[in-house]
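# What follows is a protein structure lacking sequence information:
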């Protein structure tokens, strides 16, 4: 074989290799693009869900509307996938969402698929909410019921706190434990409960407890979904994906929305697999109310002791940000909003401040 024959063969091999690499690169780009697109769809849907999750009712009561949150989530996802008016496609997409969890102040709900037997004796599948499950932890002496904040429910199994043998349930802020039960914490032979006296340890235990319980529930319903999915011809093995702490921890202080989207086919043989989470932006301590003074308005955080004290509430509407209050011409309360702009005449500790005497 002459030299130019080798050269031609080399060029052909090189060109073939380049074409194959280009095809592979284009395929990877397409897969990555499709993956990013679904990520955006899911992020948008979960953000839409949390905007409907929390409502502010009368007397500053926070209402969790998990049904509206799921409706908003689903409508957003259907719209992104272009199936808003296609019921069959919607049901098909839903089968790749094995479980959703919603957290409330003192417990959480899961939304999953369940089988039941109808009156005709046949088996059917429905999607529904579980009962609310508490954030609990237990040791030899206590059952701890945690919340998304500092309040706890404490079941004293052995009557240790009141120096008796009566089982008692207490509901209180954990930081008041040492004040309310000094004898128990001063006793040399008391069981060790260091997290009740240490804010950092309390937060660690609280979040670990909530995260672990929700993760266990979601793992169970994700695994259980394999039986449901198989009846619809889905062969994917549903299992809870690894979840990083940063996907949990930011959303354990306020109501949150957590979802598994798994097994959805896209591209050439690819499947989508992701845990997504988001938290509501509205909590009780972030809501503001306006108080009418002599010629100006004062905005207070909802828990401020000086809100409505000897004053007149401007209206019953909760304001969700300082910016909304300022647009009403209101000044900040120097007690609960110390870093904001204050009215020069207003003294929250003087009941006649800023009013006609």
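Everything's here; your move. All of these numbers come straight from a predicted model, not from anything done at the bench.

# Please make it C-alpha for all contacts and neighbour counts, starting now.
Will do.

# Run the chain-centre distance for stretch 141-153.
With Cα atoms, centre = their mean, to the nearest Å as the basis, stretch 141-153 stands 18 Å off its chain's centre.

# tell me which residues of that stretch are tucked away?
Residues of stretch 141-153 classed as buried: 142-149, 151-153 (neighbour count, 16 or more other Cα atoms under 10 Å).

# now do stretch 263-273
263-264, 272-273.

# Now the two most distant members of those residues.
264 and 273 (7.4 Å; Cα to Cα).

# could you point out which element follows the helix or strand harbouring residue 88?
Using DSSP states H and E, residue 88 sits within helix 87-94. Next along the chain after helix 87-94, taking DSSP H and E as the criterion, comes strand 99-103.

# Burial check on the spatially closest residue to residue 213 that is not a sequence neighbour, number of neighbours?
Excluding the flanking residues, the one nearest residue 213 by Cα to Cα, 6 or more residues apart in numbering is residue 135, at 7.1 Å. Counted by other Cα atoms under 10 Å, the residues lying close to residue 135 total 25.

# Am I right that residue 278 sits in a strand?
Yes: judged by DSSP: H, G, I helix; E, B strand; the rest coil, residue 278 forms part of a strand.

# Can you give me the distance of it to residue 250?
Relative to residue 250, residue 278 is positioned 8 Å away (Cα to Cα, to the nearest Å).

# go on, residue 151?
Distance from residue 151 to residue 250, counting by Cα to Cα: 19 Å.

# Same check on residue 67?
From residue 67 across to residue 250, the span is 23 Å (Cα to Cα).

# Same check on residue 33?
28 Å.

# And for residue 137, nearest residue in space, chain neighbours not counted?
That would be residue 144: by Cα to Cα, 6+ apart, it lies 5.1 Å from residue 137.

# Now do residue 199 against residue 176, distance only.
Residue 199 sits at a distance of 12 Å from residue 176 (criterion: Cα to Cα).

# any idea whether residue 261 is helix, strand or coil?
strand.

# and it, what does it touch?
By Cα atoms under 8 Å, 6 or more residues apart in numbering, the contact list for residue 261 reads 96-98, 272-276.

# Below is an additional structure, to be compared with the one above:
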């Protein structure tokens, strides 16, 4: 009996530190998980707010009415300012300039996805007005969604099937929706809608990925000088998420390197403005009369004169509905 008691006591003495250590690890894991969830919520909210602000401007009419989607005005400065303001608010440093400066160091890049091109808001070194070297977030020039095929034809893609093409053979330019310029341009990529969409998406995503990798790697050269002991990398983003990124005008934000217990926070968030998903009505002129039709419901070889996002706008500009069961062709 004494032997059993001694063995029981001995086992407890051996296992007790293990149970205590395991319980401590479990508490740390719970705390890290709670912090990560709070950070995720803060960054998601900031990115969604930035996406909404992306379409804000001083003219209310411009916010709600426009002739063509490619002419949508995006306010990238307002979007970035809104992103950081919301981020500061959720991290409890809205009135703490020092804290804001530290948090900014953990944002290696923001990407603004526009209709016919994109912008990077990332760290770079430049000479300020006083002639001193300074490292700050700065805007890149607008970068088009460009692509060249094996025949040397060049394309400027958009977030839908509107495209600008330069034919290599005679340097002739074509502009319009794929279906409208396919036969005239005689460029094979424009013939099939599925192939065109696949190449368009792949090309845009590749451009975004390459630039993102470049700017994040560039920030690694600056971050140590800013006191950030972390190696920034592109987070793992699924192909589905990348495709979602180029479905809409929006904001892609990256936040990395925030110390979080024994590890570092590394995540990204996507905020879409759902601009391209609005219905599009094409306005054409056939037999001297102005007609409009919903682009996904009718097939017409007439050149699009104007585009509208509602039937009311089309009618207000003198267009009447086109009977899609009859249609018109040149």
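Cool, got the structure. Since the structure is predicted, the reported quantities are computational estimates derived from the model, not experimental observations.

# Superposed, what's their TM-score?
Once superposed, the chains reach a TM-score of 0.79 (TM-score structural alignment, normalised by the length of the second structure), with 286 aligned residues with a Cα RMSD of 2.6 Å.

# circling back to that earlier point, would you quantify the distance from the residue nearest to residue 213 of the first structure to residue 270 of the first structure?
For residue 135 of the first structure relative to residue 270 of the first structure (Cα to Cα), the value is 37 Å.

# Tell me the residue in the second structure aligned with residue 130 of the first structure.
With TM-score structural alignment as the criterion, residue 130 of the first structure lines up with residue 140 in the second structure.

# I'd like to know how many residues surround the closest residue to its match other than its chain neighbours.
Distances taken as Cα to Cα, 6+ apart place residue 120 nearest to residue 140 of the second structure, at 5.3 Å, with adjacent residues excluded. Using other Cα under 10 Å, residue 120 of the second structure has 22 neighbouring residues.

# Tell me which stretches of the stretch 151-300 of the first structure form strands.
In the stretch 151-300 of the first structure, the strands defined using DSSP state E, counting those that start in this stretch lie at 151-156, 168-173, 256-266, 270-279, 288-292, 297-301.

# right, and these - which one's nearest residue 92 of the first structure?
strand 256-266 (9.7 Å).

# Name the nearest of the buried residues of stretch 141-153 of the first structure relative to residue 117 of the first structure.
Out of those, the member with the shortest distance to residue 117 of the first structure (by Cα to Cα) is residue 145, at 34.8 Å.

# can you pull the contacts of the closest one?
Residue 145 of the first structure touches 106, 134-137, 152-154, counting by Cα under 8 Å, 6+ apart.

# Can you tell me how far it is from residue 137 of the first structure?
7 Å.

# go on, residue 32 of the first structure?
Taking Cα to Cα, one finds residue 32 of the first structure at 42 Å from residue 137 of the first structure.

# what does residue 308 of the first structure give?
The spacing between residue 308 of the first structure and residue 137 of the first structure, counted by Cα to Cα, is 38 Å.

# what does residue 231 of the first structure give?
37 Å.

# swap in residue 199 of the first structure?
Residue 199 of the first structure is 17 Å from residue 137 of the first structure, by Cα to Cα.

# what does residue 115 of the first structure give?
Distance from residue 115 of the first structure to residue 137 of the first structure, by Cα to Cα: 30 Å.

# Which stretches in the stretch 1-150 of the first structure count as strands?
54-56, 62-64, 99-103, 107-117, 123-129, 133-138, 142-146.

# Now which residue in the second structure aligns to residue 93 of the first structure?
If you follow residue 93 of the first structure across to the second structure using TM-score structural alignment, you land on residue 103.

# hang on, I meant residue 248 of the first structure
Counting by TM-score structural alignment, residue 248 of the first structure corresponds to residue 242 in the second structure.

# Counting neighbours, what do you get for its match?
Applying other Cα under 10 Å, we find 18 residues neighbouring residue 242 of the second structure.

# do the same with residue 11 of the first structure
There are 12 residues near residue 11 of the first structure, going by other Cα under 10 Å.

# With residue 10 of the second structure instead?
Neighbours of residue 10 of the second structure (other Cα under 10 Å): 12.

# ditto for residue 155 of the first structure
Neighbours around residue 155 of the first structure, by other Cα under 10 Å: 18.

# Contacts only, for it.
Residue 155 of the first structure neighbours (Cα under 8 Å, 6+ apart): 142-144, 167-170.

# What of residue 218 of the second structure?
Residue 218 of the second structure is in contact with 123-124, counting by Cα under 8 Å, 6+ apart.

# Alignment lookup: it to the first structure.
Residue 218 of the second structure maps onto residue 224 in the first structure, by TM-score structural alignment.

# Residue 173 of the second structure now?
Residue mapping for residue 173 of the second structure onto the first structure gives residue 169, with TM-score structural alignment as the criterion.

# Please name the nearest non-neighbouring residue to that match.
Nearest non-adjacent residue to residue 169 of the first structure, counting by Cα to Cα, 6+ apart: residue 155, 4.4 Å away.

# Could you do residue 80 of the second structure as well?
Using Cα to Cα, 6+ apart, the closest residue to residue 80 of the second structure is residue 50 (6.3 Å).

# Let me know how buried the one you found is, in neighbour terms.
32.

# ok, back up a step: residue 278 and residue 250 of the first structure: which is more packed in?
With neighbours defined as other Cα under 10 Å, residue 278 of the first structure and residue 250 compare such that residue 278 has more, 23 against 14.

# Let me see the contact set for that one.
46-47, 50, 251, 256-258.

# can you redo those residues as JSON lines with neighbour count and distance to residue 218 of the first structure?
Putting these into JSON lines (neighbours: other Cα atoms under 10 Å; distance: Cα to Cα, whole Å) gives the following:
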{"residue": "46", "neighbour count": "26", "distance to residue 218 of the first structure": "17"}
{"residue": "47", "neighbour count": "20", "distance to residue 218 of the first structure": "20"}
{"residue": "50", "neighbour count": "27", "distance to residue 218 of the first structure": "19"}
{"residue": "251", "neighbour count": "20", "distance to residue 218 of the first structure": "16"}
{"residue": "256", "neighbour count": "26", "distance to residue 218 of the first structure": "14"}
{"residue": "257", "neighbour count": "27", "distance to residue 218 of the first structure": "12"}
{"residue": "258", "neighbour count": "22", "distance to residue 218 of the first structure": "9"}
